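Novice: I need the structure of the sequence given here:
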Amino acid sequence: MTDQHLPPKVNQWKTLDKDLGRIVALERATAAIARPTVAIGLALVFVVICGLVAVAATGMGSGTLVIVAAAVFGAYMALNIGANDVANNMGPAVGAKALTMGGALVIAVVFETAGSLIAGGDVVSTISGGIVAPAAVADPETFIRAMMAALIAASVWLNLATWLGAPVSTTHAIVGGVLGAGAMAAGFGAVQWGTMGQIAASWVISPVLGGFFAALFLAFIKRFVNDAEDKLGAARLWVPVLIGLMAGTFTAYLAMKGLKRLVDVSMPQALVLGLVVGVAVWAVFRPVIRRRAAGMENRKRSLKQLFGLPLIASAALLSFAHGANDVANAVGPLAAIVHAVKAMDASEAVAIPLWVMGIGAFGISFGLLLFGPRLIRLVGQEITKLNQMRAYCVALSAAITVIAASGLGLPVSSTHIAVGGVFGVGFYREWNAERRARMLNLQKGKPVAPDERRRRKLVRRAHVMGIAAAWVVTVPLTALLSAVLFWMLGAVI
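Specialist: Here you go, the predicted model:
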């Protein structure tokens, strides 16, 4: 029956339903458009508040305008760190569905803020990371211009990288900024090229080590747990060991990297502490895993549930360590500028004031809440498919790689390690699937078909190339931008 033959009331209700459907679609489209606008508005409000906090904390004076400008750009940098860098900690847990996006954001905000305020920013040198000889920019005005240019350049690049969907190293961004401004101020001879060579080497070392360890752990779990005939028996034996290894690794990691401000711990002491905690956690979790496994089926799907809670704990600990370590990338240059303006001295180490630390801590958290979900989804869902087991391997790999690299004296990026771990898990699964297909086809007496080989590509190549390109250009691009900004700021400062 056509609409024209329906009773008037039926036609009226159908028309009303269509109109309501259009209104709902319009409201959804409006909300989708307005969401980024609201986020940008809230970010601007936060930046303005940080400028006002700077005035209240330092008072009015001859250098107030410079301090306010530095506070504004420090807040902008912190927002961009939250939007870009935190995804590496939370992405795997969200991609594995161990956490919802909302739960991940809450945990990350709490632990990032705690790490920043409790253990972050022990002391920041006047020239970040020994990139430029301190004597080359000892003049306060030159130093302020260099730090301001580095801060702005790093912030702008992080903002662009987030928009492009590329997780990059905030440390490399600020290092590139200092390099460009320092070279512009004192010439290329003042640049400490040995340090720069180590940083360039970390572009390769970090993701390769992260991917290697993540693939190694996944291979171990598949060999001794997943592929075992008695899967639950193997899980009762090995899952407590893996959880203890995680606990011990993170204890050593936090002792060395995240608690410098609270206590000075050498690497041997951190490793002994990690061993003690790891054994204790293993002993505690043996009966816990035994009870949880008691009612499960002897299937691979059941085993994944055992890794959910440890994965959430590892994501929280990574966020704490990230807040403790990377907050200095946002507030270090700001603290150095405040010190140079107030003391008119750029030749000594700079302690970070509490109000400056607050800008960094809350800026990272706000940046994560407002702009972080996009990259969390990319890292956790769009590079390769993750479950609790694979994501756990990525988190464990991140902590172990940092400790191993520290022991060998190798400079590494936590961002590159985490994303490299995701790549490593994906490429291992590709290799393993290809190996199984080849063995199966050899038994049938035929080679693996090209179409079948293409279907077994479990890592998105476009993301691999895009992220790798962003990593490579981070230092040179921020250096170039910082050099231009240093020259432009000469007319202002």
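Novice: Please make it C-alpha for all contacts and neighbour counts, starting now.
Specialist: OK.
Novice: same for the one helix or strand residue 429 maps to, what does it pack against?
Specialist: Using DSSP states H and E, residue 429 falls within helix 414-444. Here helix 414-444 touches helix 87-95, helix 193-221, helix 388-408, going by 3 or more C-alpha pairs under 8 Å, 6 or more residues apart in numbering; DSSP states H and E.
Novice: Show me what counts as buried in the shortest one.
Specialist: Judged by neighbour count using 16 or more other C-alpha atoms under 10 Å, the buried positions of helix 87-95 are 87-95.
Novice: ok, of those residues, which one's closest to residue 128?
Specialist: Relative to residue 128, the closest of the buried residues of helix 87-95 is residue 88; by C-alpha to C-alpha it sits at 23.4 Å.
Novice: Tell me the helix or strand right after the helix holding residue 429.
Specialist: Criterion used, DSSP H and E; the element after helix 414-444 is helix 450-455.
Novice: Check the offset of that next one from the chain's centre.
Specialist: 33 Å (C-alpha atoms, centre = their mean, to the nearest Å).
Novice: for comparison, sequence B:
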Amino acid sequence: MAALEQYKWMPITCFVVAFFTAFGMGANDVSNSFATAVGSKALTMKQACMIAAVMEFSGSFLLGGNVASTIMKGITEPKYFADEPQVLMFGMVCVLFSVAVWLILATMKGLPVSTTHSCIGGIIGMTVVCKGFKAVNWKGIGMVFSSWIIAPVVSGLLSTFLFVVVRKTILRAANSLQRAFKSYSPIVGFTIGFNIFLILYNSESLGINLPIHTSALICLGIAITVALVIRFTALPYIRRHVEAEGRIAESRVGLLSEMDDVMDISKNGGMIQMVEKSGDLVVEKQVPESVMNDTTLVADVKNDATVEEMHKNAEQFDPATEKLFSYLQVITAVFNSFAHGANDVSNSIGPLAACLTIYETGDVMQQAKVPPIALVIGGVGLVVGLVCLGYKVMASMGVNMVTVTPSRGFTIELGAALIILMGSAFGIPLSTTHCKVGSTVGVGIAEGKNGVNWKLLYGVFAGWIVTLVICALTTGLLFAVVVRFIE
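Specialist: Below is the predicted model:
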């Protein structure tokens, strides 16, 4: 029998609310994994949702328990709740409820917010209202906050480095397509090998914790095997497809180059209606939508002069090479989705794990492992939220912060995923939003100071702060009102 059997309704309620919190996360935060892939046309929205459903769940189940442990005990000082463990249990229910409501409302409005900020803000608000500022683990908070600053900077620097290297060695080369083909298999092998390495090195959910050298050797063999299999099976097919697409793209460039000055663009069924000026003559043309959707030619930009100028000045690369990078970007988007599931599932599962542990033991100081059923609830919630509402925020993210093409998206995805997964393996609750924005800005800066929409970036920063404050206030208020009502 559980130590706090009389409060059985709390963990049951917590399970339900945790599912809806994960639902909100899947709907809102999945854009961090696939927004650039969709924005650059490497994936359609439907394809992104299907891939993310598998990878988000896999990441949450295989590595999510590591970070959930930190969320569970790293934000509050449990000793202040030792005499009233049921109060901390109820506090976790309030946290999850407030975060779920905020995430779903933000998603309905198409606003991308940080789920990590939402959860930690909620825990802080509940703790302060219940036990005062002394009960907040400020050292733990400081470590989390510092990671929110350091992680995007490191992600940005890594993605900048990756893009500069790719641009110099591949994109600007005379034989860029051939160089890209040579790089394809090793990159895929590395990506898959690195994922498996972190699972073997430290997967709390599966009870796997191999020595680092053993994990590295196993994954090196897996990476080499995958690279060879890709090289002799998938790559010949991809080569034929990319070269054919490249020839089509060149003819599209010729069509678009005939247009002197595009004055207006509108969509009519499968055609793009264009009003252009050629000399003194105003002409209306209908161009197939497929032409305008080429990833290296036209981006989905808002009617904003800053954004339009940013895309206009962006360096253009060989269309066929960009097409090959769209395949690579799918791989790195999958990598990023796995990382997102591994790190951000903790935002719904951490409070649930705390509630379950206290219910079973009656001890707020108990160090408990995250139960697999909690990870399953979180993973399923992510997938359902993604399928039902994920398209709203994914579409709003677009490519308005920087110019995104497959080659740029590839380096953004890879840089962010590497940092997020390393954080997950070591139990550090990074914000995937921060890492993704840091990587995006890093690639934009590589194009020069005008390569980033700074106005939009400042708005994103403001949104992070607002999210933290709103969730802290609403959770604290909810807790206070309900407790007073019960009394």
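Novice: what TM-score do we get after superposing?
Specialist: The TM-score (TM-score structural alignment, normalised by the length of the second structure) is 0.73; 409 aligned residues with a C-alpha RMSD of 3.4 Å.
Novice: List just the nearest of the buried residues of helix 87-95 of the first structure to residue 281 of the first structure.
Specialist: Among the buried residues of helix 87-95 of the first structure, and counting by C-alpha to C-alpha, the member closest to residue 281 of the first structure is residue 93, at 21.2 Å.
Novice: hang on, the earlier thing: possible to save the helices and strands packed on helix 414-444 of the first structure as TSV with distance to residue 63 of the first structure?
Specialist: Formatted as TSV, those follow (distance: least, C-alpha to C-alpha, whole Å):
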stretch	distance to residue 63 of the first structure
helix 87-95	36
helix 193-221	33
helix 388-408	40
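Novice: Please identify the deepest-packed of the ones you listed.
Specialist: Ranked by mean neighbour count, these are led by helix 87-95 with a mean of 31 (mean count of other C-alpha atoms under 10 Å).
Novice: mean shift between that one and the second structure?
Specialist: Average distance, helix 87-95 of the first structure versus aligned residues of the second structure after superposition (mean C-alpha distance after the TM-score superposition for the first structure): 1.4 Å.
Novice: what residues does that helix touch?
Specialist: Applying C-alpha atoms under 8 Å, 6 or more residues apart in numbering, the contact partners of helix 87-95 of the first structure are 99-101, 104, 108, 167, 311-312, 315-316, 318-319, 372-373, 375-381, 385-388, 391-392, 394-395, 415, 418-419, 422.
Novice: please redo it, this time with the cut-off set to 6 Å
Specialist: 99-100, 315, 318, 375-376, 379-381, 386, 391, 418 (C-alpha atoms under 6 Å, 6 or more residues apart in numbering).
Novice: Relative to the second structure, which residues correspond to that helix?
Specialist: Alignment note (TM-score structural alignment): helix 87-95 of the first structure is matched to residues 31-39 of the second structure.
Novice: So for residue 11 of the first structure, which of the helices and strands packed on helix 414-444 of the first structure sits nearest?
Specialist: helix 87-95 (45.8 Å).
Novice: how distant is the closest one from the center of its chain?
Specialist: 9 Å.
Novice: Tell me the one among the contacts of helix 87-95 of the first structure nearest to residue 113 of the first structure.
Specialist: residue 318 (12.3 Å).
Novice: and the angle from the helix holding residue 429 of the first structure to helix 388-408?
Specialist: Going by axes from the mean of the first three to the mean of the last three C-alpha atoms, to 10 degrees, helix 414-444 of the first structure is angled at 120 degrees with respect to helix 388-408.
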